[in-house]
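Novice: show me the folded form of this:
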Amino acid sequence: MLSRVADSIYWLNRYVERAENIARFINANVNLILDSPTGVAQQWEPLVLTTGDLPVFQNRYGEATAENVIQFLTFDRDNANSIISCLRSARENARSIREIISSEMWEQVNTFYFMVQDAAEGQATFEPQHFFKEVKLASHLFAGVMDATMTHNEGWHFGQMGRFLERADKTARILDVKYFLLLPSVKDVGTTLDELQWMGLLRSASAYEMYRKCQHRITPTGVAEFLILDREFPRSIRFCLMQAERSLHQITGSSPGTWSNPAERSLGRLRSELDYLSIEEIVQMGLHECLNDLQQQIYGVGNNIFETFFALKPIS
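Specialist: You can find the predicted model right below:
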C-alpha cells in the first residue's frame, strides 16, 4: 500500500473521531450546567484546555463564555481542532483516496460535513443538544459503514489504528481536565456537584450505563479505573491501545509480544504498562501526572507511526 494512501485513511479516521469527541465534551458540559444547582458558575474554559487550544482561544475570543467556546470548538474554520475543520480535513483525505475507500464511506463523510456546514450557516436556529447528538450519530454511522463496506486489509487497519489512538488521547484529556481543573474547590469534593460532574464525565464517554453495571457508587477512583484500565469498555484507554496494537501487528505481520519498528515498540510498551498497572499505583503517583504521561506517550506513538509508515525518506 502506498504511504500516501495509508496516511489519508489513518487521518480520515482520526479527524472523524476527533469531531465526535469534541461534540461529546460540549454536549456533556451543556447537560452538566442544566443539572447543576442554581448559582454554580458555568465552566467553559476547561473544554478549550482539553483540545490544547487555550492560548489561541484567549487571543481571539478573550472571555470563555458558552457562546464563544461553542463557536470556537464547533464552527470556527480558523481553529484546526473545531468540528467543522476536522470534518473538512476528513473530507479532503477521503477525496484523495476515493478509489480506495467504498462509495458509501465517501457519501457518509460528505453528508456529515455538509450537515455541520448547514448548521454553521443557520446558527440562528442552532439547538446545541440536538446538533451534538447528530454529530455523534454521524460519526458512529461512518465507523459502521467503514466496517461493513471496506475490505479489512491494511488500509482498514490503518483507519482502526487512527481511530483508537485518537480516542485514547481524548479519554485521557477529558479525565485529566475533570480531575485537575474542573472542580471549583477542594470543599466541593464528595458533594452533589462533584458527583454530577463525574456523571457528566462518564456520559461524555457514553460510559455511564456500563459503569453502573460494574460499580454501585460513583467515586473518582472507580471512574478513573474504568476509563483507564478496563479491558472491555470500547472507550477506555487500555481497550483503545489494545485494539490499535492489534491493527499495527496485522499491518506489519509481526507476532504479538514482539516488535520490528519503533511504532510497535512504543505502542507495545505503553499497552504492557497498563496491563500491569493498578488504580492504587496510579493514585499514588498522581492521577494528573499519570494521565499527562499517557498523553505524552500516545503522542510519541503517533510520531513513531508517522516516521515508520508515512514520512518521505531520502533514497540512498
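
Novice: from here on, contacts and neighbour counts on C-alpha atoms
Specialist: Will do.

Novice: residue 10 and residue 162: what is the separation?
Specialist: Residue 10 sits 5 Å away from residue 162, going by CA to CA, to the nearest Å.

Novice: go on, residue 213?
Specialist: With distances taken as CA to CA, residue 213 is found 29 Å from residue 162.

Novice: before we move on, what about residue 299?
Specialist: Residue 299 is 12 Å from residue 162, by CA to CA.

Novice: on that earlier part again, neighbour count: residue 213 and residue 162, which is higher?
Specialist: residue 162 (24 against 8; other CA atoms under 10 Å).

Novice: just to check, the more buried one is in contact with residue 18?
Specialist: No. Residue 162 is beyond contact range of residue 18, at 10.2 Å (criterion: CA atoms under 8 Å).

Novice: quick one, longest helix in this protein?
Specialist: helix 3-35 (DSSP state H).

Novice: show me what it is packed against.
Specialist: For helix 3-35, the elements it packs on are helix 83-96, helix 128-149, helix 154-177, helix 192-204, judged by 3 or more CA pairs under 8 Å, 6 or more residues apart in numbering; DSSP states H and E.

Novice: nearest to residue 284, out of the ones you listed?
Specialist: With CA to CA as the measure, helix 154-177 is the member of the helices and strands packed on helix 3-35 nearest residue 284 (15.4 Å).

Novice: find the helix or strand that residue 206 is a member of.
Specialist: For residue 206, there is no enclosing helix or strand under DSSP states H and E.

Novice: run this one through as well so I can compare:
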Amino acid sequence: MLSRIAESLFWIGRYTERADGTARIVDVLRLQLLEDPGADETLASNTVLSVIMGLPWDGEATFSEVSTALVFDRANAGSITGAWFAARENARRARETLSTELWEGINTTWHRWNGFGRTVATERHLSWARERAALISGIADSTMRHDEAWDFLVLGRSLERADMTARLVATGAMPRGGAPWSVVLSSCGAQQAFMRSQRGLLSDDAAAAFLVLDREFPRSVFFALSEAERRLAALSPAPDERIGVSDEARRQLGRIRTSLEFRSTADVINDLPAQMLRVQAAVMASSLAIAGRYFQSGPLTTWTKDGVL
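Specialist: Purely as a prediction, here's the structure:
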C-alpha cells in the first residue's frame, strides 16, 4: 500500500474518533453545568480547555468559549469542525481505497455539519457528532475488506480512543473542577454497561476502574490499547524475535498496557491522573513511531520534463 494512502486512512480513523471524543468531553462539561447549579463555570471551563485538552488559555473561560474553541473552530484540528474537515480531506486523498458508502458518509457528515448554527454547542450538536462518528465507524467495518487499509483505519481509531478516554477519565479524577463520575460514564456511553457489570452499585473507584481497565468494554483505555496492538501485529507480523520487540510503536503500547494490566487496581486508581498522562504520552510516542515506519517523511516526488525532483 502507498504510504500516502496508509497515512490518510490512519488519520481518517483518528479524526473521526476525535470528533466523537471531543463531543463527549464538551458534553461532560455541559451536563456538569446543567446538573449542578453550584458548579463553577469558569473553573470547569478552564479545566477542560487547558488541563484536559491542553490548549493555551489566558483569562477566565466560559462554556461559550469552550464551544468556540472545541466545537466550531475550523483552524483547530482538535475541535469537532476541524476534525470533520480533516477527515474529509484525508478521505479525498484515499478516495480510491474507501468504499463508496464510507466516502459518502464522511462527505455528507461534513456538509450537514456546516448547516448547523455556530453559536453555543447544544445537545443536538454533540449527540449528532457522536452518532455520525458511530455511523462512519460502522460503515467502515461493514463495507471495507479487513485488509491493510482497514487495519490502518482501525489503528488510528484505537489510538485516538485510548487518548480521548484517558482525557475523559481525567475529568473525573480532578479534585477541583472535575465532573461527577456518573456524568463521565454517561458521556462515554458506559452507564448501562457499567451498571450491568456492577449490578447497579455505583462508586467512583469502580467507575474509574471500568473506564480504564475493563477488558470487554470497547471504550475502555485497556481495550483500545489492546486493539491498537492487534492492528500493529496484523500490519507487521513479528518474526521469531528471541529478545525484545523491534516494533517501537508496539513496544510503547505494550509498556503502558502492561503497566495498567499488571498493577493492582487500587494502585492504578490512586495514581489515576498521572497514569492517564502516561497513556497520552505513550499514544503520542506510538503515533510518531508509526509515522516514521509507515508514512512518507520526505517531500513528495515531483515529475518534470527534465526528470525527477
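
Novice: chain center to the very next helix or strand once past the longest helix of structure 1: distance?
Specialist: Using DSSP H and E, the helix or strand that directly follows helix 3-35 of structure 1 along the chain is helix 45-51. Centroid displacement of helix 45-51 of structure 1 relative to its chain, using CA atoms, centre = their mean, to the nearest Å, is 13 Å.

Novice: just checking, what packs against helix 45-51 of structure 1?
Specialist: So helix 45-51 of structure 1, by 3+ CA pairs under 8 Å, 6+ apart, packs with helix 54-60, helix 66-70, helix 154-177.

Novice: comparing these, which comes out most buried?
Specialist: Mean neighbour count (mean count of other CA atoms under 10 Å) peaks for helix 154-177 among these, with a mean of 23.

Novice: mind reading off the mean deviation between that one and structure 2?
Specialist: Compared with structure 2 after fitting, helix 154-177 of structure 1 deviates on average by 0.8 Å (mean CA distance after the TM-score superposition for structure 1).

Novice: where in structure 2 does that helix fall?
Specialist: Helix 154-177 of structure 1 corresponds to residues 148-171 in structure 2, going by TM-score structural alignment.

Novice: and the residue nearest to residue 174 of structure 1 when sequence neighbours are not counted, how close does it get to residue 159 of structure 1?
Specialist: Excluding the flanking residues, the one nearest residue 174 of structure 1 by CA to CA, 6 or more residues apart in numbering is residue 50, at 6.1 Å. Going from residue 50 of structure 1 to residue 159 of structure 1 by CA to CA gives 23 Å.

Novice: check residue 144 of structure 1 too.
Specialist: Note on residue 144 of structure 1: its distance to residue 159 of structure 1, by CA to CA, is 12 Å.

Novice: again, but for residue 309 of structure 1
Specialist: The spacing between residue 309 of structure 1 and residue 159 of structure 1, counted by CA to CA, is 13 Å.

Novice: okay, and stretch 89-100 of structure 2 goes to which residues in structure 1?
Specialist: So stretch 89-100 of structure 2 sits over residues 92-103 in structure 1, by TM-score structural alignment.

Novice: from start to finish, how long is the matching stretch in a straight line?
Specialist: This stretch, stretch 92-103 of structure 1, spans 15 Å end to end (CA to CA).

Novice: before we move on, what about stretch 39-49 of structure 2?
Specialist: 16 Å.

Novice: and it, how far out from the chain middle?
Specialist: On CA atoms, centre = their mean, the centre of stretch 39-49 of structure 2 falls 21 Å from that of its chain.

Novice: and stretch 130-145 of structure 1, by the same measure?
Specialist: Chain-centre distance of stretch 130-145 of structure 1: 14 Å, with CA atoms, centre = their mean.

Novice: circling back to that earlier point, buried residues of the match of stretch 89-100 of structure 2, list them for me.
Specialist: By neighbour count with 16 or more other CA atoms under 10 Å, stretch 92-103 of structure 1 contains the buried residues 92, 93, 94, 95, 97, 101, 102.

Novice: wait, isn't residue 145 of structure 1 in contact with residue 106?
Specialist: No. At 9.8 Å, residue 145 of structure 1 does not count as touching residue 106 under the criterion of CA under 8 Å.

Novice: which residues touch the aligned residue in structure 1 for residue 230 of structure 2?
Specialist: With TM-score structural alignment defining the correspondence, residue 230 of structure 2 maps onto residue 246 in structure 1. Residue 246 of structure 1 sits next to residue 256 when contact means CA atoms under 8 Å, 6 or more residues apart in numbering.

Novice: in terms of helix, strand or coil, where does residue 246 of structure 1 fall?
Specialist: Classification of residue 246 of structure 1 using DSSP: H, G, I helix; E, B strand; the rest coil returns helix.

Novice: repeat for the one 5 residues further on
Specialist: Secondary structure for residue 251 of structure 1, judged by three-state DSSP, is helix.

Novice: chain neighbours aside, what residue packs nearest to it?
Specialist: residue 154 is the one closest to residue 251 of structure 1 (CA to CA, 6+ apart), at 5.4 Å.

Novice: tell me how far the one you found lies from residue 302 of structure 1.
Specialist: Look at residue 154 of structure 1 and residue 302 of structure 1: by CA to CA, they are 17 Å apart.

Novice: same check, this time on residue 273 of structure 1
Specialist: Going from residue 273 of structure 1 to residue 302 of structure 1 by CA to CA gives 17 Å.

Novice: so between those two, which is more surrounded?
Specialist: Taking other CA under 10 Å, residue 273 of structure 1 and residue 302 do not tie; residue 302 has more neighbours (19 against 12).

Novice: now do the contacts for the more buried one.
Specialist: Contacts for residue 302 of structure 1 (CA under 8 Å, 6+ apart) come out as 165, 263.

Novice: can you find the partner of it in structure 2?
Specialist: Residue 302 of structure 1 maps onto residue 287 in structure 2, by TM-score structural alignment.

Novice: please work out how many residues are found near the counterpart of residue 30 of structure 1 in structure 2.
Specialist: Using TM-score structural alignment, the equivalent of residue 30 of structure 1 in structure 2 is residue 30. Look at residue 30 of structure 2: counted by other CA under 10 Å, it has 23 neighbours.

Novice: what do you get for residue 249 of structure 1?
Specialist: 19.

Novice: that one and residue 241 of structure 1, how far apart?
Specialist: With CA to CA as the criterion, residue 249 of structure 1 and residue 241 of structure 1 are 12 Å apart.

Novice: same deal with residue 85 of structure 1?
Specialist: Distance from residue 85 of structure 1 to residue 241 of structure 1, by CA to CA: 26 Å.
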